[in-house]
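**Q** From the sequence below, what's the structure:
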Amino acid sequence: MKVLLISNMYPSKKYPAYGSFVQETVRGLEELEGMECQVVAISEREAGLKKNLLKYSRLFLDTGKALLFSSYDLVNAHYIFPTGFLALPAALLRGKPLVVTSHGGDVRLGKKNAPLKALTSLVLHKARRVVAVSHYLARELEGEFSLPREKIEVINCGVDTDKFFPRPREKALAELGLNPRPKEEKIILFVGNLIELKGLMPLLRAFASISPSLPQARLVLVGEGPLKERLLQEASSLGIKDRVTFTGPLPHHRIPTWMSAAHLFVLPSYQEGFGLVALEALACATPVVASRVGGLPEVVTHERDGLLVPPGEEKALAEKILLLLKDEKLHGEFSSRARDSALGHDFKRQIKRLGGVFHSLGPSS
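**A** Sure thing, here's the model as predicted:
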């Protein structure tokens, strides 16, 4: 079966983490028997009206070329709008099924105003199936866009537990060139886009409030984004500049080492469709402190493998971070259960389910 996969995010040498979950999906699909993917995607991260127009114009043209010159049995678009909208001709003009994968940001965009809601609804109702990465998103699609539940498949991206697994913390720290004595260095790790929605300003203030009582703690932010300069200024004004590390973007294969080196993973987002990065941390047996929003409660089980806090409440965030850094017994209990939690979302299992959906719509169905 040949799948034309269209995405507005895909990694490149310059941006190795940009849409890495889509690249992983392609890899997983192609490991399934009889499955082949052709990728049409945007690999440039730069934003702004002019740059976005250029990026999506190229995506439209490349999709048009695939429509004219490529052979495929099914179209899979990642993100409803604008990617799913651009994918519609490739599916409808060839009489091929369209499967749209919703990751969360597209649902937020679709609720922004009436025209965007109409276009989002059009794509959703034209698609043969809609893959939602969480039950939270499935409910949103049903409620906001009147999408029949039978059209929705809840399949998350899954975590590759062969890549994300617990490594000895001392070894992970040494590999990163950090202090190999974990009792003397406690890393609080964040991985993701440096944007307002990730709740990083409250995180900095929360860390500043507890840092005097935890001189061995360090906050590490892995990623890039438009908020970086403001975060640097805020860290400086809070007097914690020397206690906060900005690594910049890292290739996906380097993230497991950082997660094993970390004492704690934090994801204080205001909104989150699923929270794959929290799942990756759990797979490395690293407890998580995250916001109780979106699909995150489907990933992190409160008081079992992590702690959930209201979004934007830096006092509650600080208290939970401090608790897990100081209470080694509780930290150990959460860590011992984290891996098992992640195994329920194993990548191979999720990919097999996704492949099953594709095959059910393919030429032999």
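**Q** Only C-alpha atoms from now on, for both contacts and neighbour counts.
**A** Fine.
**Q** So Asp78 versus Gly110, what's the distance?
**A** No, residue 78 isn't Asp; it's His. According to Cα to Cα, to the nearest Å, His78 stands 14 Å off from Gly110.
**Q** again with Lys348
**A** For Lys348, the distance to Gly110 - Cα to Cα - is 30 Å.
**Q** do the same with Asp242
**A** Asp242 sits 41 Å away from Gly110, going by Cα to Cα.
**Q** neighbour count winner among these two?
**A** Gly110 (22 against 10; other Cα atoms under 10 Å).
**Q** Would you agree that one is in contact with Val123?
**A** No - Gly110 is beyond contact range of Val123, at 10.7 Å (criterion: Cα atoms under 8 Å).
**Q** what is in contact with the two at once?
**A** Common contacts of Gly110 and Val123 (Cα atoms under 8 Å, 6 or more residues apart in numbering): Phe81.
**Q** where along the stretch 151-300 of the chain do the strands fall?
**A** Taking DSSP state E, counting those that start in this stretch, the strands of the stretch 151-300 of the chain run over residues 152-154, 186-191, 217-222, 244-248, 264-267, 288-291.
**Q** whoops, the stretch 1-150 of the chain was the one
**A** Using DSSP E, counting those that start in this stretch, the strands of the stretch 1-150 of the chain run over residues 2-7, 36-41, 74-78, 98-102, 129-132.
**Q** Nearest residue to Pro363 in space, please, no chain neighbours.
**A** Asp73 (6.8 Å; Cα to Cα, 6 or more residues apart in numbering).
**Q** Distance of the one you found relative to Leu4?
**A** Look at Asp73 and Leu4: by Cα to Cα, they are 8 Å apart.
**Q** For those two, indicate the residue with more neighbours.
**A** Neighbour totals were compared for Asp73 and Leu4, and Leu4 leads with 25 against 20 (other Cα under 10 Å).
**Q** ok, so what distance separates that one from Tyr72?
**A** Leu4 is 6 Å from Tyr72, by Cα to Cα.
**Q** so who does the residue nearest the centre of the chain touch?
**A** Nearest to the geometric centre of the chain sits Leu276, at 4.5 Å (Cα atoms, centre = their mean). Neighbouring residues of Leu276 by Cα under 8 Å, 6+ apart: 157-159, 299.
**Q** Neighbour-wise, which one of those leads?
**A** Neighbour max across the contacts of Leu276 (other Cα under 10 Å) = Val159, 27 neighbours.
**Q** Could you measure from the residue lying closest to that one once chain neighbours are set aside over to His253?
**A** For Val159, ignoring the flanking residues on the chain, the nearest one in space by Cα to Cα, 6+ apart is Phe347 at 4.6 Å. Distance of Phe347 to His253, computed by Cα to Cα: 15 Å.
**Q** Could you also give me the structure for this next sequence, so I can compare it with the first?
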Amino acid sequence: MKKRKILFLGESYRADAITWMNGLKEFGNFEIICWELKTPNNSIVNRLKRISEFKLALFQIKKIIKIHKPDMVIAERTTSYGFLAALTGVKPVAIAQQGKTDLWPEQSISLPLKKLIQKYAFQKADLIHAWGPVMTISMRKAKVNMSKVLVLPKGIDLNTFENKDNRDATKINAIVTRSLLPEYRHDCILNAFAILNQQGIDFVLTIVGDGRLLPYLKNVAQNLNIQDKVIFTGRIPNTTLPQLLQQANFYISMPVTEGVSGSLFEAMACGCYPVVTDIEGNQSWIKHRENGQLITVDDVKMLADELKWAFENQEYRNKAVLKNRYFVEENANYKTNMTIIAAKYHELINASKTQ
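**A** As a prediction, the model looks like this:
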């Protein structure tokens, strides 16, 4: 397979982006050149700086293109980096929608502008990634040419994320691996565990990662008098995550919106029983009390009740865990899926060279 160059526009430090790029290197013989905005999107002041930086972005990207001469441009998020990719003039272009829709937040005053930007990106893209079926719903509403859409998750490394079956079954040992941001409702999870604590159910809750809510969540745990049973790991290397998942018997994720969660696949592969919000992005993979639990958004009591039910029904959980590992092997195998994606990129590049 001939070596080709790809320019990646996006936040290269994110786990999803790393998986995407590493897969292209390993299974597609691609060289990856990265460009991303330098200002974090974590405050009003920084958002204003980011807008100023965005105005100069295309000029900077075209300088990189002139130097490196990439064969293709790929980008995450249709309303930002995807739009920039569409403006570069490089063919082919592949863009990836990041969530159920990139038109977020839904009440944003900039929503009409985002819709126009996204429409342009969709029209100019040669390939559009939907990492899961839920993403195609908004694409169809936007009248996207669905022949350009590839519905396939990037997948996970099943050799790294495997079920060691070395967990303590005498207590709830739960893990949360989502960013400490409001939309992931960590405070609801803490309140549910406070209910379990009052009922005398033993547990350890491990909250992985960092984010602006960390000090607040530590205070919540203390106020609920469960701080001795909650472990906040802070930011950890991705290489240590499999071991933490292999020690847990429950995986909890309570987002208010979801596209496709790589962290859910990782947990399922490692043998964690999934308890997640009852929203479309999770419904694609989890069926209630078949291979996991679906919880109404922000329903603390339901979360506590369903955790208790699942904990008390260990035989059911054991069957679900085995079913989930098989499902991930069949549908989210990183080697299989990234080989397909890499081959598609080579096909697009070869077609553009002959035009």
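**Q** and Tyr10 of structure 1, what pairs with it in structure 2?
**A** The pairwise alignment with structure 2 assigns Tyr10 of structure 1 to Ser12, based on TM-score structural alignment.
**Q** wouldn't its match be in contact with Asn22 here?
**A** No - in this structure Ser12 of structure 2 lies outside contact range of Asn22 using Cα under 8 Å: 10.9 Å.
**Q** quick one on the thing from earlier: output the strands of the stretch 1-150 of structure 1 in JSON lines; the columns should cover distance to Gly294 of structure 1.
**A** Below are those laid out as JSON lines (distance: least, Cα to Cα, whole Å):
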{"stretch": "strand 2-7", "distance to Gly294 of structure 1": "22"}
{"stretch": "strand 36-41", "distance to Gly294 of structure 1": "26"}
{"stretch": "strand 74-78", "distance to Gly294 of structure 1": "19"}
{"stretch": "strand 98-102", "distance to Gly294 of structure 1": "13"}
{"stretch": "strand 129-132", "distance to Gly294 of structure 1": "12"}
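**Q** Compare the ones you listed and give me the one nearest Met201 of structure 1.
**A** Met201 of structure 1 sits nearest to strand 98-102 of all the strands of the stretch 1-150 of structure 1, at 27.1 Å, using Cα to Cα.
**Q** how about Ala269 of structure 2, what's its match in structure 1?
**A** Per TM-score structural alignment, Ala269 of structure 2 is aligned with Ala283.
**Q** For that match, which non-adjacent residue is spatially closest?
**A** Once flanking residues are discounted, Ala283 of structure 1 sits nearest to Arg339: 4.6 Å by Cα to Cα, 6+ apart.
**Q** Pro133 of structure 2 too?
**A** Spatially, and ignoring its direct neighbours in sequence, Pro133 of structure 2 is nearest to Val151 (6.5 Å; Cα to Cα, 6+ apart).
**Q** Just give me the match in structure 1 for that neighbour.
**A** Checking TM-score structural alignment: Val151 of structure 2 goes with Val154.
**Q** What is the burial count for its match?
**A** By other Cα under 10 Å, 18 other residues sit near Val154 of structure 1.
**Q** To which residue of structure 1 is Trp104 of structure 2 aligned?
**A** In structure 1, Trp104 of structure 2 lands on Leu109 (TM-score structural alignment).
**Q** That match: neighbour count?
**A** 15.
**Q** and what of Thr240 of structure 2?
**A** Neighbourhood size, Thr240 of structure 2 [other Cα under 10 Å]: 9.
**Q** measure it to Asn145 of structure 2 for me?
**A** When distance is defined by Cα to Cα, Thr240 of structure 2 is 41 Å away from Asn145 of structure 2.
**Q** Could you do Arg178 of structure 2 as well?
**A** 32 Å.
**Q** So for the two, which residue has more residues nearby?
**A** Shown here are Arg178 of structure 2 and Asn145; by other Cα under 10 Å, Arg178 has more neighbours (22 against 13).
**Q** Can you tell me the residue that sits opposite the more buried one in structure 1?
**A** Counting by TM-score structural alignment, Arg178 of structure 2 lines up with Gly192 in structure 1.
**Q** What segments of the stretch 51-200 of structure 1 are helices?
**A** Ranges of helices in the stretch 51-200 of structure 1, per DSSP state H, counting those that start in this stretch, are 85-92, 105-110, 114-126, 135-145, 169-175, 200-210.
**Q** And the stretch 251-365 of structure 1, by the same measure?
**A** Going by DSSP H, counting those that start in this stretch, the stretch 251-365 of structure 1 shows helices at 255-261, 276-283, 314-326, 328-343, 347-361.
**Q** Need these in TSV (columns: distance to Gln233 of structure 1).
**A** Shown next, in TSV, are the helices of the stretch 251-365 of structure 1 (distance: least, Cα to Cα, whole Å):
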stretch	distance to Gln233 of structure 1
helix 255-261	24
helix 276-283	26
helix 314-326	18
helix 328-343	32
helix 347-361	38
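**Q** So which of those helices is the most surrounded?
**A** Highest mean neighbour count of these: helix 276-283, a mean of 27 (counted as mean count of other Cα atoms under 10 Å).
**Q** relative orientation of that one and strand 186-191 in degrees?
**A** If you take axes from the mean of the first three to the mean of the last three Cα atoms, to 10 degrees, helix 276-283 of structure 1 sits at 140 degrees to strand 186-191.
**Q** Please compute how far helix 276-283 of structure 1 lies from its chain's middle.
**A** 9 Å (Cα atoms, centre = their mean, to the nearest Å).
**Q** how far apart are it and its match in structure 2?
**A** Here the mean offset of helix 276-283 of structure 1 against structure 2 after fitting is 0.7 Å, by mean Cα distance after the TM-score superposition for structure 1.
**Q** quick check: angle from that helix to helix 328-343?
**A** Put simply, helix 276-283 of structure 1 runs at 120 degrees to helix 328-343, going by the same axes, to 10 degrees.
**Q** that older thread, tell me the contacts of the alignment partner in structure 2 of the residue nearest to Ala283 of structure 1?
**A** Residue pairing (TM-score structural alignment): Arg339 of structure 1 is matched to Arg325 of structure 2. Residues in contact with Arg325 of structure 2 (Cα under 8 Å, 6+ apart) are 163, 268-271.
**Q** Of these, just say which sits nearest to Asp298 of structure 2.
**A** Met268 (22.8 Å).
**Q** right, and that closest one touches Tyr326 too?
**A** No - in this structure, Met268 of structure 2 is not within contact of Tyr326 by Cα under 8 Å, at 9.3 Å.
**Q** Could you report the separation of the equivalent of Gly234 of structure 2 over in structure 1 from Gly294 of structure 1?
**A** Under the alignment by TM-score structural alignment, Gly234 of structure 2 pairs with Gly248 in structure 1. For Gly248 of structure 1, the distance to Gly294 of structure 1 equals 26 Å [Cα to Cα].
**Q** Done for today, thanks.
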